[in-house]
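# need the 3D shape of this:
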Amino acid sequence: MRLNCPLCGPRDRREFYYYGSEDYLNRPAEGAAPQAWDDYLHLRDNPAGVTKDLWYHELGCASWLRVTRNTLTHEILATELVADLKREATA
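This is a model prediction of the structure:
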């Protein structure tokens, strides 16, 4: 599988570290119940179809990417810099 890094161009998947669903960015608030932290750390969905995941370009530019992909076909639909997404959300 190849991922298209917005900064480095097309790269082999082995240059990246998979972090899971983009929900990983939504940490429980300070003082949240222990059950909320347990769910956050240990429960993961495993959907079939289109997902949005976090990937870290470990052996490249050290950027965080949101990769939209289809888990059934292995098609990569989009790659976006997380930093750009955060800028857009605050603008």
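# going forward, measure contacts and count neighbours with C-alpha atoms only.
Noted.
# distance check, the most centrally placed residue in the chain against Phe16.
Nearest residue to the geometric centre of the chain (C-alpha atoms, centre = their mean): Leu54, 1.0 Å. For Leu54, the distance to Phe16 (C-alpha to C-alpha, to the nearest Å) stands at 10 Å.
# likewise Ala89?
Between Ala89 and Phe16 the distance is 25 Å, computed by C-alpha to C-alpha.
# higher neighbour count, these two?
Taking Ala89 and Phe16 together and counting by other C-alpha atoms under 10 Å, Phe16 has the greater number of neighbours (22 against 8).
# now the second one, please; I'll put the structures next to each other:
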Amino acid sequence: MQLIECPWCGSREETEYHYGGQAHVAYPSDPAALTDEQWAHYVFFRSNPKGAFAERWYHAAGCRRWFNAVRDTATYRFQAVYRPSDPKPTEQKPTEETTLS
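Below you'll find the predicted structure:
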């Protein structure tokens, strides 16, 4: 069982959380002006990198708050967690400890 650090509650088991997708996706300033193709791109197209990735998480079984996390998608290790009002941490390069052998 992996532990995930909630910015408000502290470390809890991963079963208490729900994944919320990519973080820092700006809502369109004028959604009514978007074409169907542009709207579909906003709703469905997200990055899928190998390595550090900023994500949204919801602490469903705890404080019921959203927070952001930077997680390595290759190792599943969380590199940072932060409140949505906080800026995204600078990207961390993988270390030997976080890379797969």
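# quick check: TM-score for this pair?
Counting by TM-score structural alignment, normalised by the length of structure 1, the TM-score of this superposition works out to 0.81. Behind it: 84 aligned residues with a C-alpha RMSD of 1.6 Å.
# ok so, going back, alignment lookup: the residue nearest to the centre of structure 1 to structure 2.
Structural alignment places Leu54 of structure 1 opposite Arg56 in structure 2 (criterion: TM-score structural alignment).
# if you skip the residues just before and after it, what's nearest to Glu22 of structure 1?
On the basis of C-alpha to C-alpha, 6 or more residues apart in numbering, the spatially nearest residue to Glu22 of structure 1 that is not a chain neighbour turns out to be Asp53, at 5.0 Å.
# how close does that neighbour sit to Ala32 of structure 1?
Asp53 of structure 1 sits 24 Å away from Ala32 of structure 1, taking C-alpha to C-alpha as the criterion.
# of the two, who's got more company?
Summary of the neighbour comparison: Asp53 of structure 1 and Ala32, criterion other C-alpha under 10 Å, with Asp53 having more neighbours (18 against 10).
# if I pick the more buried one, what's in contact with it?
Asp53 of structure 1 sits next to 18-22, 66-69 when contact means C-alpha atoms under 8 Å, 6 or more residues apart in numbering.
# what comes up buried for stretch 57-70 of structure 2?
Counting neighbours by 16 or more other C-alpha atoms under 10 Å, one finds that the buried residues in stretch 57-70 of structure 2 are 57-59, 65-70.
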